[in-house]
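Enquirer: sharing a model that was predicted from the sequence below.
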Amino acid sequence: MAERRVKVESEVGLHARPAALFVQAASKAGGEVTVAKGDGAAVSAKSILAVMGLGVRQGDEIVLTADGDGAEELLDRLTEIANES
């Protein structure tokens, strides 16, 4: 299982459009993909309600995990989305 800690640079955090892009990217993965805010409980990164429910804002740290083939590449893409303006 791959894991990455990311400081969210996006001005709007993971809300609305960025959250939708984040979930779309995570949903393409065959394995489990989770996201947690800081050291909080992890939720499915494939659920828009779960991701938006975290209330991730600019400057927050999130912890991403993914398993399966292409896990590192998926984490790269999710990191890009979290840091887009």
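Expert: Happy to help now that I have it. Predicted, not measured: the structure shown is a model, and the values here were computed from it. Numbering: from 1, shown residues only.

Enquirer: all contacts plus neighbour counts: C-alpha atoms, from now on.
Expert: Fine.

Enquirer: all the helices of this protein, residue numbers only.
Expert: For the chain, helices defined by DSSP state H occupy the ranges 17-27, 48-53, 71-83.

Enquirer: and Asp60, which of the ones you listed is closest to it?
Expert: Nearest to Asp60, of all the helices of the chain, is helix 71-83, at 10.3 Å by Cα to Cα.

Enquirer: want to compare, so here's the second one:
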Amino acid sequence: MIKQSVRINKKAGLYAKPVNQLVQTASEFNADIYLIYNDRRVNVKSVLGILSLAIPNQSEVTIEASGEDEKEALKNIIHFLES
């Protein structure tokens, strides 16, 4: 398992369209991927889970990945959140 903190760089934070794109990105990997924000941990492959966190722009979150392609998954998720 690997983890890394990242600052969200999405104009409106993580809402609707960016969440859907994030879930699509995460679904390309076999690894289990979680997003941790304010002591809550949700599966990054769950639209409702991420939306329930209501994460605003410039928030710091932690991404946690475990599985055969965890490094590639973490790299891609972080790239998405920072761009």
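Expert: Cool, the structure landed. Owing to the predicted nature of the structure, the values given are computational and were not obtained by experimental measurement.

Enquirer: contacting residues for the residue of the first structure most remote from its centre?
Expert: What lies farthest from the middle of the first structure is Asp69; by Cα atoms, centre = their mean that is 17.4 Å. Taking Cα atoms under 8 Å, 6 or more residues apart in numbering as the criterion, Asp69 of the first structure is in contact with 30-31.

Enquirer: likewise Asn43 of the second structure?
Expert: Contacts for Asn43 of the second structure (Cα under 8 Å, 6+ apart) come out as 32-35, 49-50.

Enquirer: overlap between those residues and the first structure?
Expert: Mapping the contacts of Asn43 of the second structure onto the first structure (both residues aligned by TM-score structural alignment, their matches' Cα atoms under 8 Å) leaves 32-35, 49-50 still in contact.

Enquirer: mind putting these into CSV with neighbour count and distance to Glu82 of the second structure?
Expert: Compiled in CSV, these are given as follows (neighbours: other Cα atoms under 10 Å; distance: Cα to Cα, whole Å):
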residue, neighbour count, distance to Glu82 of the second structure
Asp32, 19, 20
Ile33, 24, 17
Tyr34, 22, 16
Leu35, 23, 14
Gly49, 16, 20
Ile50, 25, 16
